[in-house]
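In: got a sequence here, can you model it:
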Amino acid sequence: MGSWDAALDAAGVRDERLRADFTRQRRVVARYRFPQYAAVRLLLPRPTVPHLLAATAFMHHTDNLLDGDGSLRERSTAYERWAGQVREALASGRSDHDVLRPVLHACAARPRLAERIEAFLEGAAVELDFAGFGTEADYQRYVDAWSLPAFMLPADVLAPTREPAGFRDACRAFIDGSQRLDFVNDLADDLRAGRLTLPRDVLDRHGVTRADLVERRATAGVRELIARQLDDARASLRAAHALVGHLPAAHRAFGRALIGMEEATADAARAKGAGLLVSSARPAVPTAVRLLVREYRKRGQ
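Out: Sure, this is the predicted structure:
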């Protein structure tokens, strides 16, 4: 995968404490989603790698605060404290936090990233107060308020210096497909945690109740519900391929791999069907390896 030290050098990370900070955040991302981490290391040029990992680790840290243990009041207090730290760091250019120091370095290289972070922070209330979706329109508002601003953090690291027309729309298509896929694929875990992430009007359309999902009833309606949600996710991911054309040539292999991994997950979820009420689906390891090898050979195209 190449030398991590060389990637830090290429990104201009010289300070030893900062290099240690970046290394800690690299490990966080590797534990969180190893296939995507492997794609970052294999397919992106060295100067991009540390900054993309820093943006992703920051997003993950914030999301964990919002979704963590504790009452709504406790989580709200923890988040407000964190948001204050973030804003103070962005204003001063300094921080004592090992998640924020790498982000500040990334912002210095990509000044637009600071604006993305502020938009991300402003949307956090939607995730903090999440109580499910009454309608598909509610889900779409969630994507606009929270999912898209979150994705725009790593997307900004990948984007050209001047954001091209259509870039945000392509990012929106990707995150709509990815978020919908996550909600369907993670049904079992979410239901165990007391969360229903599919819109209630969509359940009604298929004659499905929350109890059907909680009790793992593989009815015709449940199977159709899952299949249609995965179809919608797949359609958005197909539209997201436009994103690749907006990226610099050096980042396109990674863009294709990112979308391809989501598509492979959607295929695995479709094959599992109502079994998603028991556990999530994951692409077979050989499928992921073939995807990475294919894109490795096409780097720069």
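In: hey, let's count contacts and neighbours off CA atoms from now on
Out: Fine.
In: tally of neighbours for Glu16?
Out: Applying other CA atoms under 10 Å, we find 9 residues neighbouring Glu16.
In: now do it against Phe22, distance only.
Out: Relative to Phe22, Glu16 is positioned 10 Å away (CA to CA, to the nearest Å).
In: Pro47 now?
Out: 13 Å.
In: who has more neighbours, the two?
Out: Phe22 (27 against 16).
In: and that one, what does it touch?
Out: The contact partners of Phe22, by CA atoms under 8 Å, 6 or more residues apart in numbering, come to Pro50, Ala54, Pro102.
In: please apply the same query to Leu66.
Out: With CA under 8 Å, 6+ apart, Leu66 has these contacts: Arg75, Ser76, Tyr79, Ala124, Glu127, Leu128.
In: from those, which would you call buried?
Out: Of the members of the contacts of Leu66, the ones counted as buried by neighbours, 16 or more other CA atoms under 10 Å, are Arg75, Ser76, Tyr79, Ala124, Leu128.
In: following up with a second sequence; could you model it the same way so I can compare the two?
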Amino acid sequence: MTGALDAAGITEPRLREAYVRCRRLNAEHGRTYYLATRLLTKAQRPAVHALYGFARFADDIVDSAPPGSDPAARLEALSAKLFAGLDSGHSDDPVLAAVVDTAGRYGIRRDLFTAFLDSMRMDLTVSEYPDREALETYVHGSAEVIGLQMLPVLGTVGEPGEAAPYAAALGKAFQLTNFLRDIGEDLDRGRVYLPADELAAFGVDRDLLLWCHRNRHTDTRVRSALAAQHATTRRIYAYARDGIDRLHPASRPCIATALVLYSEILDRIEAAGFAVFSHRARVGRARRAQLAASGLARAMWARRGRRADGLAPAATERWA
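Out: I've put the predicted structure just below:
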């Protein structure tokens, strides 16, 4: 991590500590994401860790609140501290210090953080979504904005606005993959992240999903409904894939590898007959290592002849 911080020009000791803490959150909780991040240049990695660390920290407030705590109050306190930091350009918080610094370095829009926190608030009050439109309101803040926050760090070869829809779509695809894989965990939290009307078209409702979860068995109606959700997610991956060439060449191997790793979770779900209630779909270590090695080779090739390791927010190619 020291080399990455040095490459990014982060020298202040407390700020370095904040970035290290965010990196630990990424390594511990986002293993697939973290593996792909290793394919970025050293100068890029701290910013990605900061953005992930903040998202994870907020998510834990919502999903892992200790008994007797008030997650809504804690989330509001986090929001107030974040925006105060964005306004001043500085934060003393051990996590927020890194994300505030990253936002300033890369000019990440304030409204993206607003949308993210709005979706986190929804998790405290909304337990299901009647249709795709309602779900996409949530997914915009919980996932699409993550892709948009990442875009200035990744860089583009054209106008950033041209790459933005693809970056948002990839964030959405990752999130929808998680929804399919983690149905049981979400039910344990009292939530269903699948459009109720689309489930109903196959004769599926919350009660049937709960029955499947209790019995660790995928009913045939649920299997058909999940297959339809699976197909929708596949189409979003296909769209997002077309945006990779719009990124800075040094960033393409990372995003391409992340796309393959996550989309292969869909492969595992389908290959198992959508048995998401009896086991968690995973991409094995050997396959992850294979993809990482291939991605690293492409990343090293992309950096040849370019000043990739020294890239900073003000690099010559468009780092929006």
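In: list the TM-score for the superposed pair.
Out: The TM-score (TM-score structural alignment, normalised by the length of the first structure) is 0.90; 297 aligned residues with a CA RMSD of 2.3 Å.
In: distance to Arg116 of the first structure and secondary structure for the buried ones among the contacts of Leu66 of the first structure - can I get that in CSV?
Out: Output for those, formatted as CSV (distance: CA to CA, whole Å; DSSP: H, G, I helix; E, B strand; the rest coil):
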residue, distance to Arg116 of the first structure, secondary structure
Arg75, 22, helix
Ser76, 21, helix
Tyr79, 17, helix
Ala124, 13, helix
Leu128, 19, helix
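In: circling back to that earlier point, and the contacts of Phe22 of the first structure, which of them are in helices?
Out: Where those overlap with helices, as defined by DSSP state H, the overlap consists of Pro50, Ala54, Pro102.
In: kindly indicate which of the residues you listed lies nearest Asp231 of the first structure.
Out: Using CA to CA, the shortest approach to Asp231 of the first structure within these belongs to Ala54, at 32.5 Å.
In: surely that closest one is in contact with Cys107?
Out: No. The pair formed by Ala54 of the first structure and Cys107 falls short of the contact definition of CA atoms under 8 Å, at 10.2 Å.
In: Asp60 of the second structure maps to what in the first structure?
Out: Matched by TM-score structural alignment, Asp60 of the second structure corresponds to Asn64 in the first structure.
In: let's verify its match: helix, strand, or coil?
Out: Of the three states, Asn64 of the first structure takes helix according to DSSP: H, G, I helix; E, B strand; the rest coil.
In: next, count neighbours for it.
Out: As a burial measure, Asn64 of the first structure scores 13 neighbours (other CA under 10 Å).
In: give me the distance between it and Glu16 of the first structure.
Out: Applying CA to CA to Asn64 of the first structure and Glu16 of the first structure gives a distance of 27 Å.
In: and Leu247 of the first structure, by the same measure?
Out: Using CA to CA, one gets 32 Å for the distance from Leu247 of the first structure to Glu16 of the first structure.
In: repeat for Arg252 of the first structure
Out: To Glu16 of the first structure, Arg252 of the first structure is 31 Å away according to CA to CA.
In: next one: Ala253 of the first structure
Out: Where Glu16 of the first structure is concerned, Ala253 of the first structure sits at a distance of 31 Å (CA to CA).
In: Asp9 of the first structure too?
Out: Remark: distance between Asp9 of the first structure and Glu16 of the first structure (CA to CA) = 11 Å.
In: before we move on, what about Thr287 of the first structure?
Out: For Thr287 of the first structure relative to Glu16 of the first structure (CA to CA), the value is 38 Å.
In: then Gly177 of the first structure?
Out: Shown here: Gly177 of the first structure relative to Glu16 of the first structure, a distance of 39 Å by CA to CA.
In: cool, Glu262 of the first structure as well?
Out: 36 Å.
In: equivalent analysis for Arg270 of the first structure, please.
Out: Counting by CA to CA, the gap between Arg270 of the first structure and Glu16 of the first structure amounts to 47 Å.
In: what sits against Ala72 of the second structure?
Out: Ala72 of the second structure makes contact with Val62, Arg121, Leu124 under the criterion CA under 8 Å, 6+ apart.
In: preserved in the first structure, out of these?
Out: Counting by both residues aligned by TM-score structural alignment, their matches' CA atoms under 8 Å, the members of the contacts of Ala72 of the second structure that carry over to the first structure are Val62, Leu124.
In: from the contacts of Ala72 of the second structure, pick the one nearest Asn178 of the second structure.
Out: Val62 (16.7 Å).
In: how near is the residue in the second structure that Gln85 of the first structure lines up against to Thr177 of the second structure?
Out: Taking TM-score structural alignment as the alignment basis, one finds that Gln85 of the first structure is matched in the second structure by Lys81. With distances taken as CA to CA, Lys81 of the second structure is found 31 Å from Thr177 of the second structure.
In: these two: which has the busier surroundings?
Out: Between Lys81 of the second structure and Thr177, counting by other CA under 10 Å, Thr177 is the more crowded of the two (21 against 16).
In: out of everything not next to it in sequence, what's closest to the more buried one?
Out: Distance criterion CA to CA, 6 or more residues apart in numbering; nearest residue to Thr177 of the second structure, sequence neighbours excluded, is Leu266 at 6.6 Å.
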